[in-house]
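K.L.:
What shape does this take:
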Amino acid sequence: MDNINPPDDHPATTQDPDTPYDHHPAGGWGSLQGIARIAADSHTSAVAAKILATLNKPGGVMCSSCAWAKPKDPGTFEFCENGAKATMWELDRNRAGAKFFADHSVTELQGWHDHDLEKSGRLSEPLRYDRDQDRYLPVSWDDAFAEIGKELAAMAPQKAVFYASGHAGLEASYLYALFARAMGHQNLPQSSNMCHETTSVNLQTFIGTPVGTCTLEDFEHCDTIFFFGQNTGSNSPRFLHILKAAVERGCRIVTFNPVRERGLIEFADPQSPGQMTITKPTQISEKYYQVRPGGDIAVMTGLMKCVLEAEDAAPGTVLDQTFIAQETTGFDETVALVRNASWTEIEAHSGLTEGMIREAAEIYLSADNAIGIYGMGLTQHVNGWLNLGMLCNLLLMRGNIGKLGAGISPVRGHSNVQGQRTVGVGEKSAQMPADKLKDLFGIDAPTQEGLNAVHACEGILDGRVEAMISLGGNLVRALPDSARMEAAWPRLRLTVHVATKLNRSHLAPGQVSYILPCLGRTDRDVQASGPQAVSMEDTFSHIYASLGGAEPPSPDVLSELAIVAGLAKATLPANPRLDWDGWVANYDQVRDLIAQTYPDDFADFNGRMMQPGGFYRGNPARERNWKTESGKAQFTPPTTLSALGEDPGGDPVLTLITLRSNDQFNTTIYGFSDRLRGLKGSREVVLINRAEMARLGLSEGQKVSLITAIEPDVVRRVMDFSVTPYDLPDGCVAGYYPELNPLVPLSYHEKNSQTPAYKGTPVRIVA
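P.N.:
So this is what the prediction gives:
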């Protein structure tokens, strides 16, 4: 099914057949072929099949890809294409050890593609950069810990930054946060700074929780789901099974997204022999609207106008008046601005017609229980806070937060990105209570708030930051302004990377630089007390245990927890209450500490961690317990109809949206096929619709540069990108993350959380 709304031939609702797109459903044979290709490329052993058979099941490995839930009663195959790729990528039998680094200088490796760097294999021994030889050389763990500890101990604590990706489990993350605060700082940026920090900061203000309110159970009872800026097919494919079941019982799904993503159009279940061979794919979205980038505020303003009109026509039957009066604040001010917004303005900002928005509103009004789903298409904007505020408004109007089958639900990307925040990885004092640090460890917690990712980068540029410790991730590549940041990174005194595979960040070594190889999620972790489990939190606030089953890549690879403990021991003065050796020997002890630090969330942590379906740590907003300043849920007045920043002026200015391909997870590039968008080959492409190509005098395949249209004092440019016609709204271009990250200024971000505006940066095309 290529046209999701056959009766309506408006370009915002129908596929442009003259541009690339995938003619097949998400899932299906394409998914199986994608898995088979990565299996061949990664040279995985027979153990991969064994681990995939237990992936996301009790007693098995919890997927290191997305943060989607692991059901209590899992299916035969409880993994998706992305999860299989991530698992097999980690189980690669190739090794990047001493011989590899002896054969390749850092300067040579800088010329390699990101895909080829990771494809070199698993890191197998600790490495220290030798500047004279321009190579990473083997080093003993004792020497590595000793020198890193000496460097950190010699500098003022505030000059060090401890970054964490979403890979590390709760145990290592807790000790990492403890290490930083024991050292005397809270510079704990994390990968959510680049994606969902807009959620963490602003949902807390609106409804008193930093995370979404839904659980898997809600999808069994919702009547409608409204999607905004989320690409389920590529970013969380297991969600498609939930959506398929919801549609088949009568749930109506409406999607707003500038890009027509196949996963939200139709899906063929790879585990259904009938749907793979005979029956039709499942249509997921009943309506699919290609909203302009930044136009979601206007869309939701229009939807709210329709709800108010319905209430005016039948007073007391549409709005949840009791809920609004008892549970919320700010309704009257918000409603006044919504009523004053004109349909002309709404259409101009959204790129949709009044009729389309009214059509979507009818579906919302027909539902007793509605869920709002969103992704980074909403969070990565200058006015991302208002995007979320308006989605909360729409749901609050009809009491759709805090009841079964309803709620607001961001879909997290990385597997434990949410959990790391829960156990203290964050720059705010509230994220690890000072009284607990004092009682448990005798530590006087630092009072100065720490640096998030943007502030840490500003510190690198101006020299305030001297050390960057990275617990996983590929930060240099993931950051905005990445060309400037990569050039600044070598000025750091110390860079330390805890990693499973080689990546771009390792090739910008500081004056003293180490790569410390760690166990992956799939690896067996055996310590003094025996085999160890780690744990993580999903997007629905459920906690799961994970047990690796593969032989580690080498005896010289340590667990993330052991590496954190080794660094801490070498850096900090002796403190008998910081039992690093005991915690490494038995991870149960760390979980006991987590339970003591966060008793409301983690009571009886060790007793519940193997529970099928995980254990729920709760959410106050789900119980209509609003942990806000007013004690109520907050309506947010729409002070603008656009999520974009100020128009830089001049012509022509286009809005850049960055995308991840079907063959990619964050900065990891598995290959060069973007199957679900009908694209393959080079990632250096500029996607643009044919009307805009004609307006700008561009031709298909033409090589162009993109330049940033703001902050003219700094030239930000990418070159030799191929013009590729694609079905997009007017006024925008799209391309791949992280290749286009150099165009996004470090200062161009969501105003409250500093989340980079990857989905709304103004650019110009230069032939």
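K.L.:
going forward, measure contacts between C-alpha atoms and count neighbours the same way
P.N.:
Noted.
K.L.:
Do I have it right that Arg238 meets Cys66?
P.N.:
No: using C-alpha atoms under 8 Å, Arg238 is not in contact with Cys66, being 9.4 Å away.
K.L.:
More neighbours: which of the two?
P.N.:
Cys66 (26 against 23; other C-alpha atoms under 10 Å).
K.L.:
ok, the more buried one to Gly233 distance?
P.N.:
12 Å (C-alpha to C-alpha, to the nearest Å).
K.L.:
same deal with Glu147?
P.N.:
Taking C-alpha to C-alpha as the measure, Glu147 falls 45 Å from Gly233.
K.L.:
can you check Gly419 too?
P.N.:
23 Å.
K.L.:
in the stretch 1-150 of the chain, which spans are helices?
P.N.:
Assigned by DSSP state H, counting those that start in this stretch, the helices in the stretch 1-150 of the chain fall at 28-42, 47-54, 81-90, 98-103, 106-109, 114-119, 141-154.
K.L.:
helices and strands around the fourth one, which ones?
P.N.:
Which is helix 98-103. In this structure, helix 98-103 packs against strand 135-138, with contacts taken as 3 or more C-alpha pairs under 8 Å, 6 or more residues apart in numbering; DSSP states H and E.
K.L.:
So which elements touch the strand it packs on?
P.N.:
Packing partners of strand 135-138 (3+ C-alpha pairs under 8 Å, 6+ apart): helix 98-103, strand 127-130.
K.L.:
Make JSON lines from these and add mean neighbour count to it.
P.N.:
Below are these laid out as JSON lines (neighbours: other C-alpha atoms under 10 Å):
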{"stretch": "helix 98-103", "mean neighbour count": "14"}
{"stretch": "strand 127-130", "mean neighbour count": "21"}
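K.L.:
mind putting those in JSON lines, distance to Asp481 included?
P.N.:
Listed next are the helices and strands packed on strand 135-138 as JSON lines, based on distance: least, C-alpha to C-alpha, whole Å:
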{"stretch": "helix 98-103", "distance to Asp481": "29"}
{"stretch": "strand 127-130", "distance to Asp481": "25"}
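K.L.:
nearest to Leu547, of the ones you listed?
P.N.:
For the helices and strands packed on strand 135-138, the distance to Leu547 is smallest for strand 127-130, at 27.2 Å, taking C-alpha to C-alpha.
K.L.:
which residues are contacting the closest one?
P.N.:
Residues outside strand 127-130 that contact it (C-alpha atoms under 8 Å, 6 or more residues apart in numbering): 135-139, 144, 509, 512-516.
K.L.:
rerun at 7 Å
P.N.:
Identification of contacts with strand 127-130 by C-alpha atoms under 7 Å, 6 or more residues apart in numbering yields 135-139, 513-516.
K.L.:
before we move on, what about stretch 341-356?
P.N.:
Stretch 341-356 has contacts (C-alpha under 7 Å, 6+ apart) with 12, 291-292, 295-296, 298-299, 302, 641-642.
K.L.:
Second chain to compare with the first, below:
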Amino acid sequence: METKNNKLQTIEEAIGPVDFTGLKLTAPSQYAAGVPAVKIALEHAMKEMGLAKSIATLSKLNQKEGIDCPGCAWPDPDKRSNLGEFCENGVKAIAEEATNKRVTPAFFEQYSVKEMSEWSDFKIGKSGRITHPMVLRKGTSHYVPIEWDEAFELIGHHLHLLDDPNQAVFYTSGRSSNEAAFLYGLFARKLGTNNMPDCSNMCHESSGAGLFQTLGIGKGSVTLEDFQYADVVMVIGQNPGTNHPRMLTALEKCRQQGGKVVSINPLKEAALVRFKNPQEVKGIVGNGAAISDHYLQVKINQDVALLKYIMKRLVELDREEAGVIDWDFIKANTNGAGELLKDLDSYSKNDLITQTGLSLDEVEPIVKLLAERKKVIICWAMGLTQHKNGVDNIRECVNLLLLKGSIGIKGGGTCPVRGHSNVQGDRTVGITHHVSPKLNASFERTFNFKPPTKEGLDVVHCIKSMYEGEAKVFMALGGNFLSAASDTNYTAKALQNCELTVSVSTKLNRTHLITGKTSLILPTLGRTEKDESDGQSRFVTVENSMGRVHRSLGRIDPASEHLMSEPEIVSRIAKSYFKDDFSIPWNRLGTDYDFTRSKIAEVFDGFKDYTERSKKAGFDLPNHARKGDFSKLPGGVAKFSINQLPDHDLKENEFLMMTIRSHDQYNTTIYGLDDRYRGIYNERRVVLIHQNDIEKLGLKANEVVDLISEYNGVERKAENFIIVPYDIPEGNLASYFPEANVLIPNDQFATLSNTPISKSVRVSILKKN
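P.N.:
Model prediction:
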């Protein structure tokens, strides 16, 4: 076997090749879904799974006794469709997991780590399911097989070498089950650390921080049923057609019941214009349904300016005719309204509207609509959270809802739309770097040990700790950490500084190729696969974006007999580390999921009779904001907040760039090279820019440029991006992640939540020689 130091050699190993794949452009689509979506979904399924497996998985996908789709966290309706309770991108997610392709020991013998690291993320991901536990030993170039027992001993050995438990980092992806996440958090706490970063640190952490401060709970307050009763649904910084397409059905039903939909987003996304529901006749042969009654293409990160303008106008209208603002609700349930009014008075309406990039003719109809209607739902995603002022964005949404008295009523409330299918559940069952005395007391009462009281590291700070050589062991329960994180090259070097990196995974990804001195890949069962112990089927549970817990039961044979379930992997690592310490029954916790759920119920409120209640449609966890109860906050009332306008201090010829997904993508998983709805085919290295900006810079469509970001004297470059003229506000850019993640500084993140500024990066465009 060739011996070679597996350190980062070139930038391509961390970010992949910067070559082009052949750009083709068409006009953006005027609608989402319809027959093309069905056709493309089935093509993906057949190509990856074949006919028999496609039928076996899709017929059970999101059904009450079936498989929970790992594609997103949008809730399932109580009444499920007989035609199929899934969407195009859900099928793609399932096809990726249930693929017939395999990454065997022979595969790893054929390809070195360096060779694979020079592949694109698309090619890496399409390699197939990992079949055996694999190890990359220090100084070698190829992964080789390792027995499970030896792998667990190796992890235990490295953990015992640490001088301090806080030199270990335990990252969690939102695709993990409640059972696995609970055991993972239990192990970390028993080990002595709260270093439990998770994927929500990079996306919806700002939502949790903003909601907790203002309403006393870090989750949304609405249910799926609320959409049928809403007067107005505001969709802000969100592209449901790609990220959670089944949401379109809820928006369609809202409009059918007389509700109005207001979309606020820098890009005009096809799904928010028109939706062709493939389960309805008009979605097949007709024109489908319009989704947005109003569409505001606000400049990137000018949502606070827009919301302040709207609230300022609503207050003015209320002074003219009472009833626009719900003062009875405000007096009974909130504090800080007076300070908010003073803040609004300090701004000029003209300045606010100018900052948004919108016109009065566009915004005033929204003001009128909100003045007349009370039941308002505000939905959002990363377009609000991934900014320096991400928490302010969320708190300003809450301010508007509180002014209208739209919290705690049917048809009104907050709706952060999560991406990963169980990111909310992971947090509910204890994956958090924050210290909670109440939670620590519950763990101590249930398991008879004292959990650590030192605050743990979130994603950006665990990367910093690894980069500086302090953290030495990194373990990931799912996910593609390197490609998901900001500042790709910095993160790559951080991982390489570790003594050991461990990935619990189903498929190959770039994090397996940029590793610590020793690296382990532990292959696990996917959601689609049967999970059996002693001939008995086991199910796991998840929590959707609206707080409902339900089960997921795999239906197809595992990709390999050498796979192990996530709960069992975690418990076996714990058992290997603690050896003769039998105070926690790790073996039983890893194999008897009913027992694990009984322990979750002992630690956390709301899980009584957990196993039985999680069957069928599942059960809703307690949510006091949903009931208009704010007793958990100081004074027992909800809180208005004062939020500042963003100041990006753009220099001449600098732009504000947001990273976005293509339609052939789920987070860092690349299904294909087409962004069908935006009319961009067979290419990912593109930058979307307004035609006027192209002309100002003396550039041309299809010209190749580099993108540069500079923060605190550090210059970062993303090479080879093709100029694509697009309907985007002037001064703004959009590029796909993870390709553009190299531009996001590791030290620039949201105040309070520490979420990277992935949606508002200052960049300049460098013309190629």
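K.L.:
Turn the buried ones among the contacts of stretch 341-356 of the first structure into a named PyMOL selection, would you?
P.N.:
Applying 16 or more other C-alpha atoms under 10 Å to the contacts of stretch 341-356 of the first structure, the buried members can be selected in PyMOL as follows:
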select buried, resi 12+291+292+295+296+298+299+302+641+642
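K.L.:
And the residue opposite Glu280 of the second structure in the first structure once aligned, how far from Asn193 of the first structure?
P.N.:
Counting by TM-score structural alignment, Glu280 of the second structure lines up with Ser272 in the first structure. Distance of Ser272 of the first structure to Asn193 of the first structure, computed by C-alpha to C-alpha: 38 Å.
K.L.:
Look at those two and report which has more neighbours.
P.N.:
Asn193 (20 against 11).
K.L.:
any idea how far Val106 of the first structure is from that one?
P.N.:
Taking C-alpha to C-alpha, one finds Asn193 of the first structure at 28 Å from Val106 of the first structure.
K.L.:
Check the burial of Asn752 of the first structure by counting its neighbours.
P.N.:
14.
K.L.:
I meant to write Gln527 of the first structure there.
P.N.:
16.
K.L.:
Just to check, it is in contact with Trp583?
P.N.:
No: the criterion here is C-alpha atoms under 7 Å, and Gln527 of the first structure misses it with Trp583 at 10.0 Å.
K.L.:
aligned partner of Ala508 of the first structure in the second structure?
P.N.:
Per TM-score structural alignment, Ala508 of the first structure is aligned with Ile514.
K.L.:
Spell out the secondary structure type for its match.
P.N.:
Here Ile514 of the second structure is coil, with the state taken from DSSP: H, G, I helix; E, B strand; the rest coil.
K.L.:
Without its sequence neighbours, what residue ends up closest to it?
P.N.:
Ala492 (6.2 Å; C-alpha to C-alpha, 6 or more residues apart in numbering).
K.L.:
Can you verify the one you found is assigned to a helix?
P.N.:
Yes: using three-state DSSP, the assignment for Ala492 of the second structure is a helix.
K.L.:
What's it aligned with over in the first structure?
P.N.:
Under the alignment (TM-score structural alignment), Ala492 of the second structure pairs with Glu486 of the first structure.
K.L.:
Gln110 of the first structure versus that match, what's the distance?
P.N.:
11 Å.
K.L.:
Same check on Gly566 of the first structure?
P.N.:
30 Å.
K.L.:
Identify the residue of the first structure aligned to Ser59 of the second structure.
P.N.:
Per TM-score structural alignment, Ser59 of the second structure is aligned with Ala53.
K.L.:
Relative to Gly83 of the first structure, how far out is its match?
P.N.:
Distance of Ala53 of the first structure to Gly83 of the first structure, given as C-alpha to C-alpha: 12 Å.
K.L.:
now the biggest strand by length in the first structure: which residue numbers in the second structure?
P.N.:
Secondary structure of the first structure per DSSP state E: the longest strand is strand 717-725. Using TM-score structural alignment, strand 717-725 of the first structure corresponds to residues 717-725 of the second structure.
K.L.:
Give me the mean deviation of the matching stretch from the first structure.
P.N.:
Once fitted to the first structure, stretch 717-725 of the second structure is off its aligned match by 0.7 Å on average (mean C-alpha distance after the TM-score superposition for the first structure).
K.L.:
how far does that stretch sit from the chain's center?
P.N.:
Here the centre of stretch 717-725 of the second structure is set off from its chain's centre by 25 Å, with C-alpha atoms, centre = their mean, to the nearest Å.
K.L.:
As a quick check, tell me the outermost residue of the second structure.
P.N.:
Of all residues in the second structure, Glu320 has its C-alpha farthest from the mean position, at 42.9 Å, by C-alpha atoms, centre = their mean.
K.L.:
Could you tell me how far it is located from Leu401 of the second structure?
P.N.:
20 Å.
K.L.:
Then Ser576 of the second structure?
P.N.:
Ser576 of the second structure sits 51 Å away from Leu401 of the second structure, going by C-alpha to C-alpha.
K.L.:
These two - which one has more neighbours?
P.N.:
Taking neighbours as other C-alpha under 10 Å, Ser576 of the second structure and Leu401 compare with Leu401 leading, 23 against 20.
K.L.:
Three-state assignment for that one, please.
P.N.:
helix.
K.L.:
got it, and the one 5 residues further on?
P.N.:
Remark: Ser406 of the second structure carries the secondary structure label coil [criterion: three-state DSSP].
K.L.:
Tally up the residues packed near it, please.
P.N.:
Neighbour number of Ser406 of the second structure under other C-alpha under 10 Å is 25.
K.L.:
Val139 of the first structure contacts Pro126, correct?
P.N.:
Yes: with contact defined as C-alpha under 7 Å, Val139 of the first structure reaches Pro126; the gap is 5.7 Å.
K.L.:
Which one's more surrounded, those two?
P.N.:
Under the neighbour definition other C-alpha under 10 Å, Val139 of the first structure and Pro126 were set side by side, and Pro126 has more, 24 against 17.
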